[in-house]
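Engineer: the sequence and its predicted three-dimensional model are supplied below.
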Amino acid sequence: MKQQYKYRILLLVLMTIFTFSCTQSTTKNEIAKQETEVKNDPLPSWNEGSSKKAMIDFVTKTTNEEGADFVPVADRIACFDNDGTLWSEQPMYFQMAFALDQIKVLAPQHLEWKTKQPFKAVLEGDMKTIMAGGEKSLAELMMATHAGMTTEAFDASVKQWIKTAIHPKTGKHYNEMTFLPMVELLNYLRSNGYKTFIVSGGGIDFMRAWAEDAYGIPPYQVIGSSGEYEYEVKEGKGELMKIAELNFNDDKEGKPVGIIRNIGKRPVFTVGNSDGDYAMMQYTSTGTGPRFGMIIHHTDSIREVAYDRDSPIGKLNKGLDDATKYNWLIVDMKKDWKKIYSFEK
């Protein structure tokens, strides 16, 4: 009887070990399967189709050392516009939303703004008057919120805003409004030896405050419009002050200029979404050797916003007309993207 009892105990122990072993094996197999799926599909938020295939084919052929289209690592330069390409830009450029919010934050220090336009309109939420003031009014707002402080103070104000400000349509923080398929593309390119740069008409200091966390692009690989700086020494500490003068406008024909000044090489891979990116894409595509140009076409009115030729923000007209001429891939957001944002279910 005792012997039989011992056998039962031994059998129970063996069964427990076997079950645990199988569970561990299943878990390891699941993890291995997930890792294989990621490796086999580096762009999981892209639908299968010609757009996804074109990107993967280009990266594959330019990284194949035995192929005719091989591009050395030192020349694998990829440039991306930011607004409307890497994150949303509607109903207004996010940097403008930051400027409007900052006017309200700074208003207690500027009592004259209660009666002075365009500041009065901002405090009253009168967007019609703000826009009616045109570029002059917008420039005043930008200078009032982007100058007269150290670069560190400005960086801190942007980082605080990006963590707390809410997009009016989605109710999400602005740094959650990045396009998941584009973040995947950035990661895919970098995993294949490409250096990724932002080349945007947006403010360089504004983007540098959050771009690394959002896209994995460090500050020194961000190219944008910039104001002037002035060096000062305060209590023995060197400081750079932002002053209200435009240094460089990194938009339209300014983008290729910004690229050569800051990178020193013509890009191989370039992505934009508007006619403001036309010159940058043309500069890329007319170089020798393999080149890739891509336009993000905003076609999804349900998950994002549908706009192109007639939009006051992110107007895409000439780019659509000349896409075939330069062999630019037009990405249809509605058709090509499974998910637009990471917060989508």
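Structural biologist: The structure has been received and is ready for your questions. Numbering: from 1, shown residues only.

Engineer: CA atoms for contacts and neighbours, from now on please.
Structural biologist: OK.

Engineer: centre of the chain to stretch 123-137, how far?
Structural biologist: Its chain's C-alpha centre and that of stretch 123-137 lie 27 Å apart, by CA atoms, centre = their mean, to the nearest Å.

Engineer: do stretch 121-136 as well
Structural biologist: Distance of stretch 121-136 from the chain centroid (CA atoms, centre = their mean) equals 27 Å.

Engineer: and here's the other structure:
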Amino acid sequence: MNTHIRKFLVPVLALAAGITVSFSAAAQSDPLPSWNDGANKQAIIAFVDAVTTQGGADFVAPGDRIATFDNDGTLWVEHPIYTQLAFAFDRVMALAPQHPEWKTTQPFQAVLEGDMEALGKSGMKGLMEIVGATHAGMSTAEFEKTVSEWIATAKHPKFDKLYTGLVYQPMLELMDYLRANGFRTFIVSGGGIEFMRPWTEKIYGIPPEQVVGSSIVVEYKVVDGVPSLMRSPKIAFIDDKEGKPVGILTHIGKRPTAAFGNSDGDYQMLQWTTAGPGKRLGMIVHHDDADREYAYDRKTHVGTLDKAMDDAPKEGWHLISMKNDWKQIFPE
């Protein structure tokens, strides 16, 4: 290269590199860009700083940095009905031609006719019948394929977007931020473990082995000479309320350092997490934004937040206001 050209280019390239570094540093200076500045954002950053500062009083070894997240209502939309329930209803519609008796048999008749009042009267027993008919009688591989095909096309009735597009951007940033600071992130949900596992890694960055959920009995069988794991309609474990700490112990084997939920179904997970020694963080997503999503808490058929909201101050849990704490709700 010509000496005169080199003398000209070197400082220019250095300046350009400096500008690039400056812009890059600025872009990375805020780990939670979709969060408004405020007490909750500060609490998250202060917590992460405290537990990751080597030699600090609150330092937590990387292997013990565990954060658990409820799924429905905490990481994505749960209204007007849980997404897995929407999947079950769609499966009833798809399987109906093979079951003409469903036209006159509850609770299937209610689903086929869109009669939510009749469905509600069937209670938990009715829902379990629907789950048994739509989630069982097949191998785990077949079920995974069915879920994957459905989640790739199913859209939310209000937003007319894929359910996987209705995850909360601030929570995606939070999980990325925690992982960047040595945390392992787990889903601990009342939803079906095998319903979530096919897509959580792509959507949340959480691999299948870090998903804890409710499950049905799975049996090993040889079908047509092929070893298979077959799903039965029997419930094996409900990962909700008191079941969540049990599920965490069974699947993870350690008490979390941080836990995030949105309803009374997450109360025991938050309570058990924050009762541990050392620095802890418990946070609850409060749905109070009717304009951008939904507004509900105490009186709702899905995601009731009552006792946990009352007890949050004395337990030291932070209430995240979707309306005030989040600049945006969904990814753009």
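Structural biologist: That came through, no problem. Everything quoted here is computed from the prediction, not taken from an experiment.

Engineer: what's the TM-score here?
Structural biologist: For this chain pair, the superposition-based TM-score is 0.94 by TM-score structural alignment, normalised by the length of structure 2; 331 aligned residues with a CA RMSD of 2.2 Å.

Engineer: tell me where structure 1 has helices.
Structural biologist: 2-40, 50-62, 94-106, 119-124, 127-132, 134-146, 151-164, 180-191, 204-208, 211-215, 254-262, 278-285, 318-322, 333-336 (DSSP state H).

Engineer: make TSV from the ones you listed and add distance to residue 74 of structure 1 and mean neighbour count to it.
Structural biologist: Shown next, in TSV, are the helices of structure 1 (distance: least, CA to CA, whole Å; neighbours: other CA atoms under 10 Å):
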stretch	distance to residue 74 of structure 1	mean neighbour count
helix 2-40	24	11
helix 50-62	12	16
helix 94-106	33	17
helix 119-124	47	18
helix 127-132	44	14
helix 134-146	35	16
helix 151-164	31	16
helix 180-191	12	19
helix 204-208	23	21
helix 211-215	21	16
helix 254-262	15	19
helix 278-285	16	24
helix 318-322	29	16
helix 333-336	30	18
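
Engineer: how about the ones you listed, which one is nearest residue 231 of structure 1?
Structural biologist: helix 151-164 (10.5 Å; CA to CA).

Engineer: give me the mean deviation of that closest one from structure 2.
Structural biologist: Once fitted to structure 2, helix 151-164 of structure 1 is off its aligned match by 0.8 Å on average (mean CA distance after the TM-score superposition for structure 1).

Engineer: which part of structure 2 lines up with that helix?
Structural biologist: The aligned range for helix 151-164 of structure 1 in structure 2 is 140-153, by TM-score structural alignment.

Engineer: got a list of contacts for that stretch?
Structural biologist: 87, 135, 162-164, 194-195, 198-199, 228-231 (CA atoms under 8 Å, 6 or more residues apart in numbering).

Engineer: was I right about residue 35 of structure 2 contacting residue 43?
Structural biologist: No - if you go by CA atoms under 8 Å, residue 35 of structure 2 and residue 43 don't touch, sitting 11.9 Å apart.

Engineer: quick revisit: relative to the whole chain's centre, how far out is the match of helix 151-164 of structure 1?
Structural biologist: 18 Å.

Engineer: residues contacting the aligned partner of residue 188 of structure 1 in structure 2?
Structural biologist: Matched by TM-score structural alignment, residue 188 of structure 1 corresponds to residue 177 in structure 2. Taking CA under 8 Å, 6+ apart, we find residue 177 of structure 2 in contact with 31, 32.

Engineer: wait, what's in contact with the residue nearest to the spatial centre of structure 2?
Structural biologist: The centre of structure 2 sits closest to residue 71, judged by CA atoms, centre = their mean, with a distance of 2.5 Å. Counting by CA under 8 Å, 6+ apart, residue 71 of structure 2 touches 187, 188, 189, 191, 261.

Engineer: quick one: contacts of stretch 264-271 of structure 2?
Structural biologist: 70, 240-242, 244-245, 259-261, 282-283, 303-308, 315.

Engineer: rerun at 6 Å
Structural biologist: By CA atoms under 6 Å, 6 or more residues apart in numbering, the list of residues contacting stretch 264-271 of structure 2 from outside reads 240, 241, 242, 244, 245, 259, 282, 305, 308.

Engineer: got it, and stretch 64-75 of structure 1?
Structural biologist: Counting by CA under 6 Å, 6+ apart, 61, 62, 63, 193 sit against stretch 64-75 of structure 1.

Engineer: can you redo those residues as TSV with distance to residue 28 of structure 1?
Structural biologist: Shown next, in TSV, are the contacts of stretch 64-75 of structure 1 (distance: CA to CA, whole Å):
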residue	distance to residue 28 of structure 1
61	33
62	34
63	31
193	30
